Each structure stands twice: as C-alpha cells, then as structure tokens.
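# requesting a structural model of the entry that follows:
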Amino acid sequence: MLCQGRPVRSLLSLLGTLLLGAATAASPAGAAEVSSAQVRGPRWAPAARATITPGVQMMTAGAQCTANFVFTDTRHRVYVGYAAHCAGLGEATETDGCETGSLPLGTRVDFVRGASLLEDGTALGRGRLVYSSWLAMQELGVEDPDACAANDFALVRVSRADRRKVNPSVPVFGGPVGLAEPPAQGEAVLSYGQSRLRPGTVLSPRRGVSLGPSYGGWGSDAYTLAPGVPGDSGSGFLDAQGRAFGTLSTLALTPLPAANGLGSLARELAFARQHSGLRKLRLVRGTEPFTG
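So this is what the prediction gives:
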C-alpha cells in the first residue's frame, strides 16, 4: 500500500506487496461520467483559485494519501476519491480488502497543502469518509480473491462549507475529459501525486507508459519516470486522450520492479455505484481542457 503515516512503516515494508484496485462488476467506460457544465448543483471554483482538486493531499488519522478525481450524485453532493487503504488499519502487507480492518464510515478526512515529514501543512478543508470498497466487500461477504486483493477505492464527501473550494480539473494536465478502460501496453499515461515524502511539486506531475491490463482487466500496471511513493496512494491516472482510467494503489517489487499498480477506475466506480447507496454516482469532467 502507498498511503503514508499510519501506522509508522518503513519505505521498504511498504514496497513489499502488490495490490491492484479492482471490483466485482463493470459498466461501460463513459457510462458513469458527467460534464462539469451539466452539474447544476455544485458551483466549481475557478481552477486557478481552487484549493481542493485532484492531486490534493488528504489526511486520515495521520495517514497521508492523494486525491484522484471529483465525483457527484443526484443530490449534487461533492465527493473526492482516494484509496480505501488510506483508511485501513492493517500493516503494509495486509492488503486483502475483505479481511483487513478499516476506520469506519464517518471518519474525518482533512484536505491539506504542503504536508511533509517535518510540516503538517496548511488546512484547506475537510470531509467525511462515506464509502470504502473494503468495508463494502466485508459487509457483502465477497470471496472473489481478485476483488478482495484489488478493489481499493474510497470516497470522501466534501463538507458543505468547503464545496466552493473544489474544482474537478487535474493540475498541470487538465481534464479529465471522460472515463476509459486501462490502456494497452506501450500507451502513454499521466498522473499527479502529492506525497509528503517528496518535497515540493516538481515531481508531482508524472508521465509514463502503460504495461497493459492485469487481473483480467480489473487493474493495470504502469511505469512512470518518478515511481509512486507512500503518500501518492489514490492518485488518478489519465490516458493519452485525457480520460480517467486508473487509481494508484501500490508499488511493486516483483514481477515488475518499481511498477505502479493501478486499479481500473471504471470498474471500481461501477462497484461503488452498486454498493455505496449514492444514487447515480459519477465522475465529473474537468473545467479545464486537457493539455497533457
């Protein structure tokens, strides 16, 4: 797992286990997305002034992860996605979402900027954990080993007071312009992570190449010039067309050293739509054009 902070873990221990985000049911890519202009409820902050966006740091009881994308539902509530293991209670090697403990729904999550090993960072806003694939699978009694090992997606509902600080655009790259399945091997991928182990933002935007789908299409792997590190967990991945396709879960040692293990967002989102209780949960497209 790639969250950073709770419990205290060495970097080497965090790199020891593969986990690819996945789910147990799929919907066609693009079926769970909405244009930012079509969302009548939320009013997005201008991208240049927004403080809660994809790539923002998220703190959960001391553990730091990175936001992937923005989502909404029929009640126009605003959600930010990150990895389910960001609220997990297990050690780095405890990656079975059907067995590993998690903080409960309702747990407070803070959005911060500039957090590092030496600084807590600046508070930007807060939210509450409202969906965890790990908790959902445990409640459902899921026994599919691929899903248990791989479905790693959670949603934090932004507080009403902080909703107007949100913009769904990905920093640097713009978009997302839609939803897609994981790209084929050799295709370009883009990501934006904000680990507190990586000072500054120079290495936050990352470019790389897809290693192709894995886990029967429920996940994928990718190499990036700056591999993900603890704290980057949950960060979103875009394909060469600016479509959201993945969420960062782990960094592998074997069989693909330093490869980023990604969950298939289309399938994670499909599972969440079925089991979160959030009606017509969907990805929100960015207000800024994709320029990656």
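# going by C-alpha atoms from here, please, whenever you check contacts or count neighbours.
Will do.
# give me the element Val112 is part of.
Secondary structure from DSSP states H and E places Val112 in strand 108-113.
# and Leu269, that's in a strand?
No. Checked against DSSP: H, G, I helix; E, B strand; the rest coil, Leu269 lies outside a strand; its state is helix.
# any idea how far it lies from Gly277?
12 Å (Cα to Cα, to the nearest Å).
# more neighbours, the two?
Counted by other Cα atoms under 10 Å, Leu269 and Gly277 do not tie: Leu269 has more neighbours, with 28 against 11.
# wait, what's in contact with the more buried one?
Going by Cα atoms under 8 Å, 6 or more residues apart in numbering, Leu269 touches Ala32, Leu281, Arg282.
# which stretches in this protein count as helices?
Secondary structure of the chain by DSSP state H: the helices cover 11-14, 133-140, 145-150, 265-275.
# can you name every helix or strand that the second one contacts?
I take that to be helix 133-140. Where contact means 3 or more Cα pairs under 8 Å, 6 or more residues apart in numbering; DSSP states H and E, helix 133-140 is packed against helix 265-275.
# let's see this one next, to set against the first:
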Amino acid sequence: MAFRRPVVAALASATLATAAVAVAGMPAEAAKKSAGTATVAYAPASTAKIHPGTMMYTDGAQCTANFVYTDSAANTYVGYAAHCAGTGAATSTDGCDTGSLPLGTKVDFVDNGSLVSSGTTVGTGTLVYSSWLTMQKDGTTDPDTCAYNDLALVKVDPQYVSTVNPSIPFWGGPTGINTTGTAAGDDVFSYGNSSLRAGIELLKPKQGASLGDDGNGWSHTVYTVTPGIPGDSGSAFLDKDGKALGVLSTVAIAPLAGSNGVGDLAKELAFAQQHSGISGLALVNGTEPFSPLL
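Alright, predicted model coming up:
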C-alpha cells in the first residue's frame, strides 16, 4: 500500500494479550511535554509542518504518518507502517518473512507530493524501529502477530522537532489509546494523504465503521468513505471517542472488496515497548480536541 515517488511520470507499486500502553498527555495549544528531565516544545497545530497525515517517503515509497510518539529522553518519533520500508512484493504482508530496508534508513517528510510532483520536503528523520525487522530478529512465530504487527517509528531529526504537532488534521485527538477493540458498527475516523488524491483536501478525512476485530484482536476490518488506498498506508485510525485505534495496513480485494485492515495500535505499541529498546516509548496525545464533524 505504499507508493513510489514518480520517476519519468511513472508510479510503481511498492510493498504493500495487550501490555500496558503509555500515553504522554499534551495540554491544549501549550504544546509542551515533559519527558524525564527534558522538555520539548511542539508547534501549534495550525502551523506545524510535520504531523499525523504528513506524507513520508522511504527510498521513493510514499506512505502517511499516523501518530507522534516520545520517550524518556524526550526524543520525537513519527509512526507509519513497517511495510512502508518493505522490499517484498505488494502482496507480501507477513512481517515475519518479508524483507525490509534496514534501521538507519533516511525518511523524508513531504508536503504536496503527487503523481506529477515530488512535493516539498519539510523535514527528515531516521528509521529506528520496525516491527517486521524486530520479529525476524527475535524469531516471532505467532501467526496473528506476524500477519498484523505492522508499525515502524521514524525518529525526527532534531532541527525539525519544533515543527511537529501531534494532532490529527480535521478530526483532532488522539485522546488516548483504545485498549478494548471495536464491535461491528463502531464509528472510526482517519486521515489519509495518498499522492493519488492529487492534494484534494476533501478526500483526505475519512469516516466509516468497523466490522469488528480479527486476528485475536491484532487487526480491525473497516469500511470508510472514501476507502484507504495505496499511499494512505500507515495512517492513523481513531475510535468514536478519539482514541488511537490503529494503523492502516492493507487494502482488501477479496473477500471484502474495498475494506481496509487496521493493525491494533495498543498491541503494536506494547510490542514495540517490549522489544524496541526505546526507553519510555509512549504515544503523544493531540493538542486539538477530538471533534467528529461529519
């Protein structure tokens, strides 16, 4: 579900029990957070260059940022799907046996990328965690974890941290982390930023419904208007209360055509907290209140 940056007008397809999960609170518009003894000041949502929904390019493949994360040293991370750095086929979605670019790979944060333009780079970062690489290193064999654990973290380069805001565009939030899953019919909200949409703002926010949980809670099947498409990979999903539900991972062709698979963030983040080596890893709440307008 990642897309490659256009080269000579061509766009090729690229690879497509929960522990306690920490959340760093953010006071509205003060955009300040303490982590350990360090303090980070984030940009106001209205002027931030890097935020959930920002385009992220990895070796030419375009995905969408989901949430902002921090650690005990006050570093700033932006998440997307692990498959956004994948080197396998678009149908290779098992993280325990599909190749990936290595940790240390550079990632660009980009504004206004499209089929005809490479957009404007607004920041840079480094891939520092991949659930795929971690599962392969650790020898993970649980089939649900292998199939649905699809989260990667990009550490924002220091000179761009002051341009970051953790709020979801249009919707606001997140207001915490959903740790209870979804039932059929539950409302979900997302914000995709595929280059295939040619920058049309009205097509980026999406509202829909969950069909319930899959993979022993590791995934949620959802329908949204419009559906997530390649390039939206990695984008954030919120539940009806504005809590972080998950990360867009797959587009289904069958048996539920047009549905999306959303990896459960509570499980993915708990796995990262246990295996990434990043001390104090936590989700950062948005500075803007959750407002389901549609």
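# one step back: among the helices of the first structure, which is the most enclosed?
With neighbours taken as mean count of other Cα atoms under 10 Å, the helices of the first structure reach their highest mean count in helix 265-275, at a mean of 24.
# aligned to Lys33 of the second structure, what sits in the first structure?
Under the alignment (TM-score structural alignment), Lys33 of the second structure pairs with Val39 of the first structure.
# returning to that earlier point: kindly present the helices of the first structure as JSON lines, with separate columns for distance to Arg157 of the first structure.
Formatted as JSON lines, the helices of the first structure follow (distance: least, Cα to Cα, whole Å):
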{"stretch": "helix 11-14", "distance to Arg157 of the first structure": "27"}
{"stretch": "helix 133-140", "distance to Arg157 of the first structure": "15"}
{"stretch": "helix 145-150", "distance to Arg157 of the first structure": "23"}
{"stretch": "helix 265-275", "distance to Arg157 of the first structure": "14"}
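# relative to Ala222 of the first structure, how far out is Ser214 of the first structure?
As judged by Cα to Cα, Ser214 of the first structure and Ala222 of the first structure stand 11 Å apart.
# which one of those two is surrounded by more residues?
Ala222 (30 against 17).
# re the thing from before, just the contacts of Leu269 of the first structure now: which is nearest Val109 of the first structure?
Nearest to Val109 of the first structure among these is Leu281, at 19.8 Å by Cα to Cα.
# what about that closest one, how many neighbours?
Neighbour tally, Leu281 of the first structure, other Cα under 10 Å: 25.
# which ones are touching it?
Ala32, Phe71, Thr72, Asp73, Thr74, Leu269, Ala272, Arg273.
# separation between the match of Lys33 of the second structure and Arg282 of the first structure?
Taking Cα to Cα, one finds Val39 of the first structure at 11 Å from Arg282 of the first structure.
# and what of Gly228 of the first structure?
Taken as Cα to Cα, the span from Gly228 of the first structure to Arg282 of the first structure is 26 Å.
# out of these two, which sits in the busier spot?
Legend: neighbour count by other Cα under 10 Å for Gly228 of the first structure and Arg282, higher for Gly228 (29 against 24).
# other residues contacting the strand holding Val112 of the first structure?
52, 56-61, 121-129, 156.
# ok so, going back, for Leu2 of the first structure, which of the helices of the first structure is the nearest?
Nearest of the helices of the first structure to Leu2 of the first structure, taken as Cα to Cα: helix 11-14 at 6.6 Å.
# can you spell out which helices and strands pack onto the closest one?
Going by 3+ Cα pairs under 8 Å, 6+ apart, helix 11-14 of the first structure lies up against no helix or strand.
# hmm, back to that, report the buried residues of the strand holding Val112 of the first structure.
Residues of strand 108-113 of the first structure classed as buried under the neighbour-count rule (16 or more other Cα atoms under 10 Å) are Arg108, Val109, Asp110, Phe111, Val112, Arg113.
# just stretch 49-66 of the first structure next, same as before
50-66.
# swap in stretch 77-97 of the second structure?
Within stretch 77-97 of the second structure, the residues that count as buried by 16+ other Cα under 10 Å are 77-86, 88, 90, 92-97.
# counterpart of Leu103 of the second structure over in the first structure?
In the first structure, the residue paired with Leu103 of the second structure is Leu105, using TM-score structural alignment.
# count of neighbours near that match?
By other Cα under 10 Å, neighbour count at Leu105 of the first structure equals 15.
# surely it is in contact with Tyr131?
Yes. At 6.6 Å, Leu105 of the first structure and Tyr131 qualify as touching, with contact defined as Cα atoms under 8 Å.
# so Cys86 of the first structure touches Ala61, yeah?
No. With contact defined as Cα under 8 Å, Cys86 of the first structure does not reach Ala61; the gap is 9.3 Å.
# I appreciate the help and will end here.
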